[in-house]
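[1] need coordinates for the following:
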Amino acid sequence: MNGLRYVYAVCRPFDAPLQAQVTGVAGAPVGQLPHHGLVAVVSTVPERDFAEEPLKRHLEDLDWLSDTARGHQSVIDALTAVTTPLPLRLATVFRDDSGVRTMLERREETLRRTLDRLDGRVEWGVKIYAESGGGQRAAAPARPASGRDYLLQRRRRNQAHDEMWERAEKFAGRLHDLLSGRAEDSRLHPPQNSALSRESGRNVLNAAYLVSRADSEAFVELVDRTKDEETADGAGLRVELTGPWAAYSFATPAPEEASGTASDTASGTASDTASDTGEAAP
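    Okay, the predicted model is just below:
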């Protein structure tokens, strides 16, 4: 069975070895494909799964997609520990090494410029959730004695909810402004759907921050300190910090990893499920 070339990321040449136990998608060993001072990090994947038509079917299979995303992310995480990778989208596949080199050559200037911008930097994700119950179990309301009492109780509940959402959104704006001032760049992503993320509460901030490795410890301390100050009263706000990640959210302008001709690209299909940051690769 012929194999296709799966590309995880593009980076500068590096000497440090990847973790010995790291394998890529479908359990394949990971290698480096150098070209003009750039390196594509690749592995071989079976055509029966990653050619255009079977890949389209697989991307509707959540179990397969989850396994593939974990393999993809494990390689990106290992790269982030030893260098600055420019991660490509999940399921970026070419027919052979020649197709990968064609992509590198066609996008060489953009790739070099983006790698220069990301060098020595990582991505941190910050999410804020607001619990509609204020983070505490509310006492059961007294049975209304009349229709007027019922309307009054309902009005008070609505007012309390409105005040809580207003406070959450103000805190989200204040925290984002504070963290943006300490980061080199930031991105605001759409709020996550709680039904899909399976997180409790309403997502009022879903942001990514580009931070130098040297400043990351101070950035984390700032998040923790601000979180503790705002949530000390248990008012139903929850702050989640994730990272450090490869700079998925800042890898733009994006390399046209999936825009080759039929002769060099096996599939241009990509998925935005790269990690639990909820954040897309280029």
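[2] only C-alpha atoms from now on, for both contacts and neighbour counts.
    Noted.
[3] helices or strands up against the helix or strand hosting Ala78?
    Assigned by DSSP states H and E, Ala78 belongs to helix 62-82. With contacts taken as 3 or more C-alpha pairs under 8 Å, 6 or more residues apart in numbering; DSSP states H and E, helix 62-82 sits against strand 3-11.
[4] and the helix holding Ala78, how far out from the chain middle?
    12 Å (C-alpha atoms, centre = their mean, to the nearest Å).
[5] could you give the angle of it to strand 3-11?
    40 degrees (axes from the mean of the first three to the mean of the last three C-alpha atoms, to 10 degrees).
[6] got the buried residues for helix 62-82?
    Neighbour-count burial for helix 62-82 flags 65, 68-80 (criterion: 16 or more other C-alpha atoms under 10 Å).
[7] of these, closest to Tyr150?
    Leu65 (48.9 Å; C-alpha to C-alpha).
[8] check contacts around the closest residue to Arg121 other than its chain neighbours.
    Once flanking residues are discounted, Arg121 sits nearest to Ser212: 4.1 Å by C-alpha to C-alpha, 6 or more residues apart in numbering. Going by C-alpha atoms under 8 Å, 6 or more residues apart in numbering, Ser212 touches Gly120, Arg121, Val122, Ala183, Glu184.
[9] another sequence for comparison is provided below:
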Amino acid sequence: MNHEPGLIYVYAATAPAPGLGDSLADLRGVGGAPVTLLAPRTGSPGPAFVVSEVPSGQWGEEGLRARFEDLAWLEDTARAHHEVIQALTEHTVVLPLRLATLYQDNNRALEALSEQRDIFSARLALLAHHVEYGVKVYVATEADTTEAVGAEGRSHGTASTDSASPGKAYLRARRAQHHAREDRYQQARRAADRIAATAAVHATHGVRHPVQTGPLTRGEAGENVVNDAFLVPDEKTEDFRAALEQAGQGLPDVRIEVTGPWAPYSFAMPSAQAADTADRPGP
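    Next up, the predicted model:
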């Protein structure tokens, strides 16, 4: 029975750590494949790749093109990729790589590792003893505000007062909606300012991601207006979270969502978006 040739799937670059290879023995990655450590044969103390061998028929260019349209498969693959990286964070510094980072064989993967050794080493040094937190700001939707404005108008008897002049009632309602919209976005700006001030004290770097849009991102959460990630030293994580819990006080139309700690996906490689928190502009 012929063995189908495989491709090398790379999850992350990692810093060397005692017993790291042994800690991967029972770990399974994408498609249930065993996870192993791929290090330079010279015994160099530099970074290594964490990899699985995957079937080329399923993971080749044509196979992937079809599979990336399968949302269930994509979700399972992303989860498996993430679980490997999260498991690694318990043992060493991790530089997460993009989903479906593939090489033809071990030699090609090692060539890439060698070519990028200095970049990986510098980035791993930056990320050591840090974790990532996500911070999102949501504001109440216009529907929520309209309902609140209508309730307020009824409580003051405006509906009956304007019943004989529908034009005036309409204009009054439109003005109320406009003021409510302005107020909730002002609240969001204040929340963003508080988050930035907190990050300036507790985080070393920040990234502003595009806000989440579309029908699946709305609902009880409201409208996403800020979608940030911060790199926080291990010893400052508790103070960072505690400060963020206070950032939404006095802002009834704003909700702040904090997620993490995560492996530093947003800071894996330098980008134009990443910056020291002291240099980041407001929303």
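[10] so what number do they get for TM-score?
    The pair, once superposed, lands on a TM-score of 0.81 when counted by TM-score structural alignment, normalised by the length of structure 1; 250 aligned residues with a C-alpha RMSD of 2.3 Å.
[11] about what we covered before: the residue nearest to Arg121 of structure 1 corresponds to which position in structure 2?
    For Ser212 of structure 1, the aligned position in structure 2 is Pro233, judged by TM-score structural alignment.
[12] one more: Ser197 of structure 1?
    In structure 2, Ser197 of structure 1 lands on Thr217 (TM-score structural alignment).
[13] repeat for Arg89 of structure 1
    Checking TM-score structural alignment: Arg89 of structure 1 goes with Arg98.
[14] from Met269 of structure 2, how far out is that match?
    10 Å (C-alpha to C-alpha, to the nearest Å).
[15] strands of the stretch 101-250 of structure 1, start to end?
    Along the stretch 101-250 of structure 1, counting by DSSP state E, counting those that start in this stretch, strands occupy 121-130, 185-188, 202-212, 237-245.
[16] dump these to TSV, plus distance to His176 of structure 1.
    What follows is the strands of the stretch 101-250 of structure 1, written out as TSV (distance: least, C-alpha to C-alpha, whole Å):
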stretch	distance to His176 of structure 1
strand 121-130	9
strand 185-188	9
strand 202-212	8
strand 237-245	12
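[17] of the ones you listed, which is nearest Arg48 of structure 1?
    Using C-alpha to C-alpha, the nearest of these to Arg48 of structure 1 is strand 237-245, at 31.1 Å.
[18] remind me, longest helix of structure 2?
    Ordering each helix of structure 2 by length in residues (DSSP state H) puts helix 166-202 first.
[19] buried residues in that helix, which are they?
    Neighbour-count burial for helix 166-202 of structure 2 [16+ other C-alpha under 10 Å]: 169, 173, 176-177, 180-181, 184-185, 187-200, 202.
[20] swap in stretch 127-136 of structure 2?
    Under 16+ other C-alpha under 10 Å, the buried positions of stretch 127-136 of structure 2 are Leu127, His130, Val131, Glu132, Tyr133, Gly134, Val135, Lys136.
[21] ok, stretch 190-209 of structure 1 next?
    In stretch 190-209 of structure 1, counting by 16+ other C-alpha under 10 Å, buried: Pro191, Gln192, Gly201, Arg202, Asn203, Val204, Leu205, Asn206, Ala207, Ala208, Tyr209.
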